[in-house]
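Asks: pasting a predicted model and its sequence here:
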Amino acid sequence: MKHLLSMADLSHDEIMEILEMAEDLKEKRMRGKVTDLLKNKSLGMIFEKSSTRTRVSFEVGMADLGGHALYLNYRDLQIGRGETIADTAQVLSRYLAAITARVNNHSTVTELAKYSSIPVINALSDKEHPCQILADFLTIKEYKSHLKGLKLTWVGDGNNVCNSMILGCALMGMEIAVACPPGYEPDEDIVAQAREMGGNVLVTSDPLEAANDADVLYTDVWVSMGDEDERDKRLSDLEAYQINSRLVETAKNDVIVMHCLPAHRGEEISAEVMDGPHSVVFDEAENRLHAQKALILKLMA
């Protein structure tokens, strides 16, 4: 049995296997071919945080595969009234084929995994968001035909998605440059881990330096869930870290622009770029479905 709590839980070959499976599942779905590979299997989805893409993609993905997804709001579970994570994990393991959890603290998914006898998927924590990166890699592969040797530039807040992307790039042989203001850098331990894995990681405060010769430009919201009280400070600190036309012109001519959504046009990304010819954000959002279907199949197998 295998869990996915961090991008580092996967190997290069496993990621490629998931991407190839996702491409096949995407093509089958476009042709209307029915797949019931997970018939009579159920996925429990524990949500502490609100969601659009994560919830819909997992629910639709399970339905596409002939299975069933069960939405479990944290407040509706006994875990929200004092039952331990350990007890919850052991009980759910008797009912379900896998658990996915979108949580505030990374320790929640690690404890679920510790006591579960079924696979646990990190669908977002304060430390990482590996499911997003699988969809991102699928999108990049569709546009660039390969991953190894590409340069990805992250601009803005070095958050949980950025942490997972750093590890993912190290695994796939991609260079990553992260541009963020002081105090917004990615997790130091994640950066060190990626470098130990052989990753080429640059962390700088200069977005133009980071964007130079980039194949991919990537950003995320400046004010994430839970950071609302810091909104004014964050907008001020990150003002110079917008992906806009100037930054796009600094990258390669065929650069693609990515955003894991939701987006705030005029903040982390300009409307001109978000809706422009370099943007692949809606293909990226769709690929959450296909990548997660492949991931579920691999883990449930």
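Replies: Noted; the coordinates are in hand.
Asks: C-alpha from now on. contacts and neighbour counts both.
Replies: Will do.
Asks: where exactly do the helices run in the stretch 51-200 of the chain?
Replies: For the stretch 51-200 of the chain, applying DSSP state H, counting those that start in this stretch gives helices covering 53-64, 85-95, 106-115, 130-144, 160-172, 188-196.
Asks: buried deepest among the ones you listed, which one?
Replies: Highest mean neighbour count of these: helix 160-172, a mean of 25 (counted as mean count of other CA atoms under 10 Å).
Asks: for it, packing partners?
Replies: helix 130-144, strand 175-179, helix 188-196 (3 or more CA pairs under 8 Å, 6 or more residues apart in numbering; DSSP states H and E).
Asks: chain center to the second one, what's the gap?
Replies: Relative to the chain's own centre, strand 175-179 is displaced by 17 Å; criterion: CA atoms, centre = their mean, to the nearest Å.
Asks: contacting residues around that strand?
Replies: 149-156, 158, 166, 169, 199-207, 210-211, 241 (CA atoms under 8 Å, 6 or more residues apart in numbering).
Asks: ok, of those residues, which come out buried?
Replies: 150-156, 158, 166, 169, 199-205, 207, 210-211, 241 (16 or more other CA atoms under 10 Å).
Asks: try it against this one:
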Amino acid sequence: MMNVKILEHYQKLQSQSLKGKDVLRVDEFTGEELSYLLQSALQLKEMQKNGHLYQPLKGKTLGMIFDKASTRTRVSFEVGMYQLGGLAMFMSGKELQLGRGEPISDTAKVLSRYVDAIMIRTYSHADVELLAEHASIPIINGLTDRFHPCQALADMLTILEHKGKLEGVKMAYLGDGNNVAASLVLAAAALGVEVRVATPKGYELEVEVAEQTKLLAAKSGAKVILTNDPQEASSGADVLYTDVWTSMGFEAENEIRMKAFADYQVNEQIAKLADPDHLFMHCLPAHRGEEVTAGVIDGPNSVVFDQAENRLHAQKAILAAVM
């Protein structure tokens, strides 16, 4: 049976309704809304850990469109919907009429008649924006070529749990200025985290993302350092974060990228520059010996599996809020 105080606390959180809102990129949410989602995730996580059944999404269905392979995204969304009392329906993009040329606009309108929200993991962010434009239900970005908002929320949740705060935490990201990096820095800047990004020349954050990060940081009082020097970014960092050097869709560039990113590996030397109690984070899957050494990712400062678990709780908060 649900603890009355826990339920009252959660319902108080839910009064800040985001019902019907799309989740395409994190900077479409205010810092206050992101904080609300994090607190909601913490509450839902506590409920689940204590065996309290809370199913606000009974009778609701989440349609899940996958054009890209997935482990964490598919499992966490399916389990999350089940725990919230709803149903998650897997749909391969290749098996839908989208794969035979049906317009995205038509698909959006049809699925809006069947399901209560759509989560899509695909290549083109523009396609997700088009889906959201024509759908009458919430659209959740499970990953595109430009953004990965659900991962960023889980990342902030993980830092909050381990550090007890977000404001003033120094986070260093080393590697490719990709979709994961983009959402990570936007969420961090909005929540007052000091952002340090070290990328090789030619692999920086998109200009629009970098400028938006600075604007969000100015509002929250956070600091932003964009550099090509991994040591500068890592010095005194509370969090070290990296991602694969070759994301899906860039496999043809793998050999070039291995050379370009060679000095950006998070290894024992880089870890020594960070605060002794730093967290090591990676969105997974990881390639040990490339972007990170086994000693770091499997070491005592690593929280990568807490991160992976928190995809479940962060996404449950999103689902409960928008559905």
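Replies: Right, received. Where do you want to start? What you are looking at is a predicted structure, and each value in this text was computed from that prediction instead of being measured.
Asks: TM value for the aligned chains?
Replies: Once superposed, the chains reach a TM-score of 0.98 (TM-score structural alignment, normalised by the length of structure 1), with 300 aligned residues with a CA RMSD of 0.9 Å.
Asks: re earlier: distance to residue 46 of structure 1 added to the helices and strands packed on helix 160-172 of structure 1, as TSV?
Replies: As requested, those are exported to TSV (distance: least, CA to CA, whole Å):
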stretch	distance to residue 46 of structure 1
helix 130-144	15
strand 175-179	31
helix 188-196	25
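Asks: right, so of the ones you listed, which gets closest to residue 9 of structure 1?
Replies: helix 130-144 (9.4 Å; CA to CA).
Asks: which residues of structure 2 does that closest one align to?
Replies: Per the alignment by TM-score structural alignment, helix 130-144 of structure 1 matches residues 149-163 in structure 2.
Asks: average distance between that stretch and structure 1?
Replies: By mean CA distance after the TM-score superposition for structure 1, the fitted stretch 149-163 of structure 2 averages 0.4 Å away from its aligned residues in structure 1.
Asks: next one: stretch 32-49 of structure 2
Replies: Stretch 32-49 of structure 2 sits 1.1 Å off on average (mean CA distance after the TM-score superposition for structure 1).
Asks: just checking, residue 205 of structure 2 touches residue 180?
Replies: No: applying CA atoms under 8 Å as the test, residue 205 of structure 2 and residue 180 come out as separate, 10.3 Å apart.
Asks: narrow the contacts of strand 175-179 of structure 1 to those in strands?
Replies: Using DSSP state E, the members of the contacts of strand 175-179 of structure 1 that fall within strands are 151-155, 200-204.
Asks: quick one, what contacts the aligned partner of residue 67 of structure 2 in structure 1?
Replies: Mapped onto structure 1 by TM-score structural alignment, residue 67 of structure 2 lines up with residue 48. Neighbouring residues of residue 48 of structure 1 by CA under 8 Å, 6+ apart: 73-75, 101-104.
Asks: can you redo the residues you listed as JSON lines with distance to residue 116 of structure 1 and neighbour count?
Replies: Converted to JSON lines, the contacts of residue 48 of structure 1 look like this (distance: CA to CA, whole Å; neighbours: other CA atoms under 10 Å):
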{"residue": "73", "distance to residue 116 of structure 1": "19", "neighbour count": "14"}
{"residue": "74", "distance to residue 116 of structure 1": "17", "neighbour count": "18"}
{"residue": "75", "distance to residue 116 of structure 1": "20", "neighbour count": "12"}
{"residue": "101", "distance to residue 116 of structure 1": "12", "neighbour count": "24"}
{"residue": "102", "distance to residue 116 of structure 1": "16", "neighbour count": "25"}
{"residue": "103", "distance to residue 116 of structure 1": "16", "neighbour count": "20"}
{"residue": "104", "distance to residue 116 of structure 1": "19", "neighbour count": "17"}
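Asks: mind checking the SS state of residue 229 of structure 1?
Replies: helix (DSSP: H, G, I helix; E, B strand; the rest coil).
Asks: er, residue 296 of structure 2 actually
Replies: helix.
Asks: surely it touches residue 303?
Replies: No: between residue 296 of structure 2 and residue 303 there is no contact under CA under 8 Å: 10.4 Å.
Asks: what touches both of the two?
Replies: residue 280.
Asks: before we move on, the earlier item: chain center to the match of helix 130-144 of structure 1: distance?
Replies: Distance, centroid of stretch 149-163 of structure 2 to centroid of chain: 8 Å (CA atoms, centre = their mean).
Asks: same check, this time on stretch 32-40 of structure 1
Replies: 25 Å.
Asks: how about the contacts made by the closest residue to residue 133 of structure 1 other than its chain neighbours?
Replies: Closest residue to residue 133 of structure 1 apart from its sequence neighbours, by CA to CA, 6 or more residues apart in numbering: residue 165 at 6.1 Å. Contacts of residue 165 of structure 1 were listed using CA under 8 Å, 6+ apart, and they are 7, 130, 133.
Asks: want to try a markdown table for these, with distance to residue 42 of structure 1 as columns?
Replies: Shown next, in a markdown table, are those (distance: CA to CA, whole Å):
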| residue | distance to residue 42 of structure 1 |
| --- | --- |
| 7 | 24 |
| 130 | 21 |
| 133 | 24 |
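Asks: quick revisit: ok, residues contacting the match of helix 130-144 of structure 1?
Replies: Outside stretch 149-163 of structure 2, the residues touching it (CA under 8 Å, 6+ apart) are 23-26, 34, 38, 41-42, 141-143, 165-166, 180, 183-184, 187-188, 279, 283, 303, 306-308, 310-311, 313-315.
Asks: list the contacts of residue 22 of structure 2.
Replies: Here residue 22 of structure 2 is in contact with 132, 138-140, 322 (CA under 8 Å, 6+ apart).
Asks: same thing but at 7 Å, please
Replies: Residues in contact with residue 22 of structure 2, defined by CA atoms under 7 Å, 6 or more residues apart in numbering, are 138-140.
Asks: which position in structure 1 aligns with it?
Replies: By TM-score structural alignment, residue 22 of structure 2 lines up with residue 3.
Asks: do the same with residue 177 of structure 2
Replies: Match for residue 177 of structure 2 (TM-score structural alignment): residue 158.
Asks: do residue 295 of structure 2 as well
Replies: By TM-score structural alignment, residue 295 of structure 2 lines up with residue 272.
Asks: helices along the stretch 201-323 of structure 2, start to end?
Replies: 207-220, 230-234, 254-260, 268-273, 294-297, 304-322.
Asks: alignment lookup: residue 259 of structure 2 to structure 1.
Replies: Under TM-score structural alignment, residue 259 of structure 2 pairs with residue 236 in structure 1.
Asks: now do residue 233 of structure 2
Replies: So residue 233 of structure 2 corresponds to residue 210, using TM-score structural alignment.
Asks: residue 285 of structure 2 too?
Replies: So, by TM-score structural alignment, residue 285 of structure 2 is matched to residue 262.
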